[in-house]
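A.B. asks: next come a sequence and a model predicted from it.
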Amino acid sequence: MGGAHPRPHRRRVARAGRRRRVGAAGGRALGGRGRRRTGGGAGAAGEPRRRHRAVRRPHGPHRSGHARRHHRVDRHRADAPPLGGQRVPTDTDSGDPGERLQKILARRGYGSRRKAEELIRAGRVRVDGHPATIGQRAAPSARITVDGTPLDDEQAALTLMLHKPPDVIVAASDHRGRPTVFDLLGDVPAGLRHVGRLDRDSEGLLLLTTDGELAHRVAHPRFEVAKTYEALVDGRPGDEALARLRAGIDLDDGPTSPAEAERLRPDGDCWWVRLVLHEGRKRQVRRMLAAVGHPVRRLVRTRLGPLELGTLEPGAARALTGGELAGLRAQCGLDGP
């Protein structure tokens, strides 16, 4: 029965033979890793086999050129000082932090702050002769130019309230020759734009301004500037219809946000109702009231945020008072520096 277990014996013989072959090779790679032995075979001189220790790559100033290239600071960033060690002077050097350049440009009619940032990135804006950078502040005494044209120090933002009459288009021009709101204003400064829209048949308070950031915030739903409308509708809206308006109406472009809704007074077979919205989709008030079964016959915007149309005559316009402008800017979060 002695030949019943030959395999363990053959395994030991095979291992011993393999060790002898490796030792005789001397410099042959071990374990397929490409490491070379520095002496004879293991045990040839009675010395134990040495293990190779991994070499740590140095960090810091002594690391390799490859690592330095990958960790090199980009000296061409917009916020890095120019080469040569000369730093562009800013208005903060004089101790006056000033106002952010994007806000100044937006208020002077160069669009929203995002549009102003695009002008700065394109290299079209300079402050005291130096290229402007994103986030830079400018003191009141700084000389700011856009495409070489200086901002007029005396030119302040203009914000107007217009009582838009019906049958007038809210646009700078109309290819069909219909009258526009700018025809009512006559000579206006460059950069004056309307804030939001009123459709041709609607009337009431329309805001126009050269302040790009103010225009953006008043029109954007995120700032929730309230818009108050009074509408003359067919029939008498019941409590159920008013509850639907308050909860929001499913329109073809999605559900509306909740609105304030109330009945005001009868007018013949019709009723006046008041709606307060915090968004401004195309013909939204008309579509909401039609959805509850009361089509609009006449629509007037009476308030915009803290501004009230009051007794301003149709077709007339006036500049906002200091208090009105401050209240509107505060509601839009623009009262800070």
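C.D. replies: It's in.
A.B. asks: going forward, measure contacts between C-alpha atoms and count neighbours the same way
C.D. replies: Fine.
A.B. asks: what about the most centrally placed residue in the chain, distance to Q102?
C.D. replies: With distances taken as C-alpha atoms, centre = their mean, R114 lies nearest the centre of the chain, 7.0 Å away. R114 sits 8 Å away from Q102, going by C-alpha to C-alpha, to the nearest Å.
A.B. asks: re earlier: am I right that the residue nearest to the centre of the chain is in a helix?
C.D. replies: Yes - the assignment for R114, made by DSSP: H, G, I helix; E, B strand; the rest coil, places it in a helix.
A.B. asks: quick one, helices of this structure?
C.D. replies: With helices called from DSSP state H, the chain shows them at 7-25, 65-70, 101-107, 113-121, 181-185, 212-219, 239-247, 284-291, 322-331.
A.B. asks: quick one: distance of the third one to the chain centre.
C.D. replies: Which is helix 101-107. 15 Å (C-alpha atoms, centre = their mean, to the nearest Å).
A.B. asks: next, the one to line up against it:
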Amino acid sequence: MATERLHKFLARAGIASRRLAEDMIRHGRVNVNGVEATLGMSINPDIDKVTCDGKSVEQAEAVIYAFNKPVGVTSTVRDRYAAKTVAEFFPKNQRVYPAGRLDKNSSGLLLITNDGELANQLMHPRYSHEKEYVVELSGVSSDNIKKFTHRFRLDGAQTQPMRVAKIKRVMVGRWLVNLVLKEGKKRQIRRVANLLGYTVEQLARVRVGKLRLGDLRPGEWRIVKREDII
């Protein structure tokens, strides 16, 4: 087999996304043939022995779960401060992790996988994969809702415009809004809503790429294929 970059190999093996794999190498957690790995190095998977945190890294068959993350669950595999993480919903003998994030107070579609290449594509802004959310907003009027399509400055950079796909009035002072993003800054929808004078009462992701949440109940998952998503 031809050589490949170590961080790509780790991603393909389901250890982490490419970006996180680079961090693991940088922090000395990865060895190749008993020697601490360095950023940018290449390996031959058929010959070289790779370990991460002292455990041998083997290629695993790719698996992708579509998961309906409940409110109150943290989108991490390990977090000693979290009451409950997504890892608790999946087989303990599989090394899988979230492809992206969904904050603790939000619910909906979260992809859990050991396919590091897929995770990288879904998380990196340059690929522009759409993510759709249903958001319940409370506020005085609906006048500012279409301003979600404007650019905002968050974390020192301009956001990409969101698309308002649907607006529905639920009751006086409350609306259900479908918002579509091609990038996802941390808590972007909640922060923009606050800037526009709204409170987010509920937020659920209902689509990633081509894949919709469907009838999955909170805490349930189903296995999907890469072509179902992108």
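C.D. replies: Nice, I can see it. Predicted model, so just to flag it, every value in this text is computed and none were measured.
A.B. asks: what does the TM-score come to for these two?
C.D. replies: Superposed pair, TM-score by TM-score structural alignment, normalised by the length of structure 2: 0.78. Supporting alignment: 214 aligned residues with a C-alpha RMSD of 3.1 Å.
A.B. asks: ok so, going back, tell me who's in contact with the residue nearest to the centre of structure 1.
C.D. replies: By C-alpha atoms under 8 Å, 6 or more residues apart in numbering, the contact set of R114 of structure 1 is Q102.
A.B. asks: state the distance from it to S173 of structure 1.
C.D. replies: Following C-alpha to C-alpha, the distance that separates R114 of structure 1 from S173 of structure 1 is 26 Å.
A.B. asks: ok, which stretches of the stretch 101-250 of structure 1 are strands?
C.D. replies: Under the criterion DSSP state E, counting those that start in this stretch, strands of the stretch 101-250 of structure 1 are mapped to 125-127, 130-131, 137-138, 144-146, 149-150, 159-164, 193-195, 203-209, 227-234, 250-251.
A.B. asks: show me what the third one is packed against.
C.D. replies: For strand 137-138 of structure 1, the packing partners by 3 or more C-alpha pairs under 8 Å, 6 or more residues apart in numbering; DSSP states H and E come out as strand 99-100.
A.B. asks: kindly recompute the last result at 10 Å.
C.D. replies: strand 99-100, helix 101-107 (3 or more C-alpha pairs under 10 Å, 6 or more residues apart in numbering; DSSP states H and E).
A.B. asks: so which of the ones you listed is nearest L232 of structure 1?
C.D. replies: helix 101-107 (37.1 Å; C-alpha to C-alpha).
A.B. asks: buried residues in the closest one?
C.D. replies: Neighbour counts over helix 101-107 of structure 1 (16 or more other C-alpha atoms under 10 Å) mark L101, Q102, K103, I104, L105, A106, R107 as buried.
A.B. asks: against W271 of structure 1, how distant is the second one?
C.D. replies: In other words, Q102 of structure 1. Q102 of structure 1 is 47 Å from W271 of structure 1, by C-alpha to C-alpha.
A.B. asks: next one: the third one
C.D. replies: Applying C-alpha to C-alpha, one obtains 45 Å for the distance of K103 of structure 1 from W271 of structure 1.
A.B. asks: name the residue most distant from the centre of structure 2?
C.D. replies: Quick read of structure 2 (C-alpha atoms, centre = their mean): farthest out is V172, 33.7 Å.
A.B. asks: burial count for L203 of structure 2?
C.D. replies: When neighbours are defined as other C-alpha atoms under 10 Å, L203 of structure 2 has 23 of them.
A.B. asks: please apply the same query to the one 5 residues further on.
C.D. replies: The criterion is other C-alpha under 10 Å. On that basis, V208 of structure 2 has 24 neighbouring residues.
A.B. asks: next one: P45 of structure 2
C.D. replies: Neighbour tally, P45 of structure 2, other C-alpha under 10 Å: 18.
A.B. asks: counterpart of V208 of structure 2 over in structure 1?
C.D. replies: Matched by TM-score structural alignment, V208 of structure 2 corresponds to L304 in structure 1.
A.B. asks: and K104 of structure 2, what pairs with it in structure 1?
C.D. replies: Per TM-score structural alignment, K104 of structure 2 is aligned with R200.
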